[in-house]
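Peer 1: no sequence on hand, only this structure:
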C-alpha cells in the first residue's frame, strides 16, 4: 500500500510519501477521532502548523493513541511550521514552542510556512532578510536536536535559489507547495529534483469547498476507467511524480481511501492529467513576496 512508500531525506531519515493533513481540523474530540482513524488506516506522518491552532490537541491525542496501535514516538513523523508572525528573530523560540505544544520531544520536520513576514510589505526586501534569519536559527534548531529536518513551504524558484545560495550549512529537505493538475510548476520541480529536495503537495484535491478539481472531466473519466475515486487519482498522480501528499479527511471512508494508492495510472493518462488546459491556483500566491 502507499502507506509504505517513503523518501530518504538528506539527513538519512525516511519520510512517508503519504501523510495526514490537519488544516482546519479543530477541537480535542474531533482531533482525537480523526487521528485514531488515520493511525488505524496506516498513516504515519501527521502534518500541522502553528497557524492551524491544533498542535496541543494533536500532541495530547498522539500520547493517548500511539500505545493503542503499539506505536512509539519514533514510529511516526511529525511536521509543523513556522508562522509568518514568527519570521526572523523569533524563529528558534517558535520551534521550541511547537515541540512543547505537540509534547513530542522533537519534530521530524519544521517548515518555514511562508516566504513573507507578517506586517512586512510583500514587495519589501526585508522579507528575504527575515526568512534568511529564520533559516539561520532553524539550522541551529537542528544542531540542538529540536527538529531532525528543516524545510520550506510556498517557496517559488526565486525563493529556492536564494536559500540554496545562502543555506547556513543545511539545504531544505522539503518544499511543501500547492500542486495538482490545475496548478503545477515544472521549473520548480526540476530545481528541487536536481538538489535532492522533496516536493510535498498540499491542496491536492483542489481548494477548500471548491469541487472544480474533483469534478474535472479528465479526472472523472480516468477515475472511472481505473475504478478509483477522483481523489485517489489526483493523489496517485502526484505520487507517480515522486511528490508527497498530505490529504485531509474526517470520515472513515475517505481517510481509508486516501491511503489506498497502490495502483498505477498509465503513462498516457498521466500525460492527460498533466496537460489539462484549465489552470487555477486555489491557495495563496507566493509570487507576490519579494
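Peer 2: Yep, it's here. Just so it is clear, the structure is predicted and the values come from calculations on it, not from any experiment.

Peer 1: use CA for all of it now, contacts and neighbours both
Peer 2: OK.

Peer 1: ok, the nearest residue to residue 44 once chain neighbours are set aside to residue 16 distance?
Peer 2: Among residues not flanking residue 44 along the chain, residue 76 sits closest, at 4.8 Å (CA to CA, 6 or more residues apart in numbering). Residue 76 sits 9 Å away from residue 16, taking CA to CA, to the nearest Å as the criterion.

Peer 1: overlap in contacts of the two?
Peer 2: Residues touching both residue 76 and residue 16 (CA atoms under 8 Å, 6 or more residues apart in numbering) are 44, 45.

Peer 1: so between the two, which is more surrounded?
Peer 2: residue 16 (22 against 18; other CA atoms under 10 Å).

Peer 1: and the spatially closest residue to that one that is not a sequence neighbour, how close does it get to residue 13?
Peer 2: Leaving aside its sequence neighbours, residue 16 sits nearest to residue 6 (CA to CA, 6+ apart; 4.3 Å). Per CA to CA, residue 6 is found 9 Å from residue 13.

Peer 1: below is an additional structure, to be compared with the one above:
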C-alpha cells in the first residue's frame, strides 16, 4: 500500500533502534573524488535541504568532504551537529577491536570531525578470505565487537552494517544480541530487492538504507532509469524517472542516499512530495523478476 510522503521530504526522519534519528534522504558520494566537484555538490545539497552525507574509507574522498564541510557549513548557517555523517570501515580493516578503532580514528581525522553519526561495516568479509572460508564469520564477529566497543565508549553515535544478508545479521545478533545494528545499507532498486531481508530488518528494528537506487546509473547503465515502465509512471506523476525510483523505495520505509553531481538532479532527488499509486508500485515491483544486480554481492559469503 503506497503511503503519502511528508510534503517536505528533507525533514523526514527515520528512528533508529538506539533512539536517535537519521534523515530518510541523504547524499551519496560514491566514486566522487574531485575536491572541486565535491565542494559544488555539497554546496548544492545543503542549499536543497540535505542533512545526511554518506561516505566510506574506500571512497577515498573523506578528506575532500572535510574541506567542503569546513567551508560550507558556516556559509549555510549550520554547525557540525546540524548534519548527519555516515562513513564505513574498509573490508581490509576487519579484525580486532584495536584495528577497528584505528580505522575509525583515521576516518575521523580525514573528515575533520570528533565523531561519526553512523559507522558501518562496509562488507561482511575481508579481502584475505574467500567467500566460503568459515573464518569470515569469526572475523565478522570480532569486527562487530570493535564497533560495539566504539559505541559503548561514546565515540560514535550509531553503528550498523552494509551488504549484510539475513544470515549475516542472524549470526551477528546471536553472538551479540545486546547491540543490534541500527542500519543495514544494501543495494535496493526495482531490478534487485529482497523482500525477506526487508521483513527481517523491520521485524528487528533495523533501518534498511538503499544504495544504487537508480540501478546501474553510477556504472553507466541506464537500463532501469530509462525503463519504459518507469518513464510511463514518471510522466503520469510529472516527475523525473529518478524521482519515481527514489519514491518507490521511500514508500517502503527504506532510506535512500542518491548520488548526483548535477545541481538539477540533486534538487530533484530530495523533492519527493508525491505518492506512487498501489497499482504503479506493483508494476515497479514486477521488474524485480529480472534480478539484475550491479554492486557487491554478499550472498555467497559464509
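Peer 2: Cool, got the structure. Computed from a predicted structure; not experimentally measured.

Peer 1: any idea how far the corresponding residue of the second structure for the residue nearest to residue 44 of the first structure is from residue 13 of the second structure?
Peer 2: Using TM-score structural alignment, the partner of residue 76 of the first structure in the second structure is residue 83. Applying CA to CA, the value for residue 83 of the second structure to residue 13 of the second structure is 12 Å.

Peer 1: cool, residue 174 of the second structure as well?
Peer 2: For residue 174 of the second structure relative to residue 13 of the second structure (CA to CA), the value is 29 Å.

Peer 1: more neighbours, the two?
Peer 2: residue 13 (15 against 10).

Peer 1: from the centre of the first structure, point out the most distant residue.
Peer 2: residue 225 (28.9 Å; CA atoms, centre = their mean).

Peer 1: next, the contact list for that residue, please.
Peer 2: Contacts of residue 225 of the first structure by CA under 8 Å, 6+ apart: none found.

Peer 1: superposed on the second structure, what's the mean shift for the helix or strand harbouring it?
Peer 2: Secondary structure from DSSP states H and E places residue 225 of the first structure in helix 217-226. Its aligned residues in the second structure lie a mean 0.9 Å from helix 217-226 of the first structure after superposition (mean CA distance after the TM-score superposition for the first structure).

Peer 1: quick one: map the residue nearest to residue 16 of the first structure onto the second structure.
Peer 2: Per TM-score structural alignment, residue 6 of the first structure is aligned with residue 13.

Peer 1: surely that match touches residue 23?
Peer 2: Yes. Judged on CA atoms under 8 Å, residue 13 of the second structure makes contact with residue 23 at a distance of 4.3 Å.

Peer 1: in the second structure, what range does stretch 169-185 of the first structure match?
Peer 2: By TM-score structural alignment, stretch 169-185 of the first structure lines up with residues 178-194 in the second structure.

Peer 1: now stretch 218-238 of the first structure
Peer 2: With TM-score structural alignment as the criterion, stretch 218-238 of the first structure aligns to 229-249.

Peer 1: please enumerate the helices of the first structure.
Peer 2: 28-41, 55-65, 91-102, 126-143, 157-165, 186-195, 217-226, 230-239, 252-257, 267-274 (DSSP state H).

Peer 1: just the buried residues of the fifth one, please?
Peer 2: Going back to what we said before, that points to helix 157-165 of the first structure. 157, 159, 160, 163 (16 or more other CA atoms under 10 Å).

Peer 1: and the third one, by the same measure?
Peer 2: When neighbours are counted by 16+ other CA under 10 Å, the buried residues of helix 91-102 of the first structure are found to be 91, 92, 94, 95, 96, 98, 99, 100, 101, 102.

Peer 1: now do the end-to-end distance for stretch 291-299 of the second structure.
Peer 2: Note: stretch 291-299 of the second structure ends 13 Å apart using CA to CA.

Peer 1: residues in the first structure aligned with it?
Peer 2: Under TM-score structural alignment, the match for stretch 291-299 of the second structure is residues 279-287.

Peer 1: equivalent analysis for stretch 43-51 of the second structure, please.
Peer 2: Counting by TM-score structural alignment, stretch 43-51 of the second structure corresponds to 36-44 in the first structure.

Peer 1: show me the contact partners of that stretch.
Peer 2: Here stretch 36-44 of the first structure has contacts from 3, 16, 18-20, 65, 69, 75-77, 252, 255-256, 259, using CA under 8 Å, 6+ apart.

Peer 1: columns distance to residue 201 of the first structure on top of those, output as TSV?
Peer 2: Shown next, in TSV, are the contacts of stretch 36-44 of the first structure (distance: CA to CA, whole Å):
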residue	distance to residue 201 of the first structure
3	16
16	13
18	10
19	10
20	12
65	26
69	27
75	22
76	19
77	16
252	22
255	17
256	19
259	15
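
Peer 1: now, of those residues, which are buried?
Peer 2: Buried, going by 16+ other CA under 10 Å: 3, 16, 18, 19, 20, 65, 76, 77, 255, 256, 259, out of these.

Peer 1: which of the residues you listed fall within strands?
Peer 2: 16, 20, 77 (DSSP state E).

Peer 1: and the helix holding residue 225 of the first structure with helix 230-239, angle?
Peer 2: 100 degrees (axes from the mean of the first three to the mean of the last three CA atoms, to 10 degrees).

Peer 1: go through helix 217-226 of the first structure and flag the buried ones.
Peer 2: Neighbour-count burial for helix 217-226 of the first structure [16+ other CA under 10 Å]: 218, 219, 220, 222, 223.

Peer 1: cool, stretch 66-80 of the second structure as well?
Peer 2: Buried-residue list, stretch 66-80 of the second structure, by 16+ other CA under 10 Å: 66, 67, 68, 69, 72, 73.

Peer 1: export those as JSON lines, with columns for distance to residue 178 of the second structure.
Peer 2: Shown next, in JSON lines, are the buried residues of stretch 66-80 of the second structure (distance: CA to CA, whole Å):
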{"residue": "66", "distance to residue 178 of the second structure": "33"}
{"residue": "67", "distance to residue 178 of the second structure": "37"}
{"residue": "68", "distance to residue 178 of the second structure": "37"}
{"residue": "69", "distance to residue 178 of the second structure": "34"}
{"residue": "72", "distance to residue 178 of the second structure": "38"}
{"residue": "73", "distance to residue 178 of the second structure": "36"}
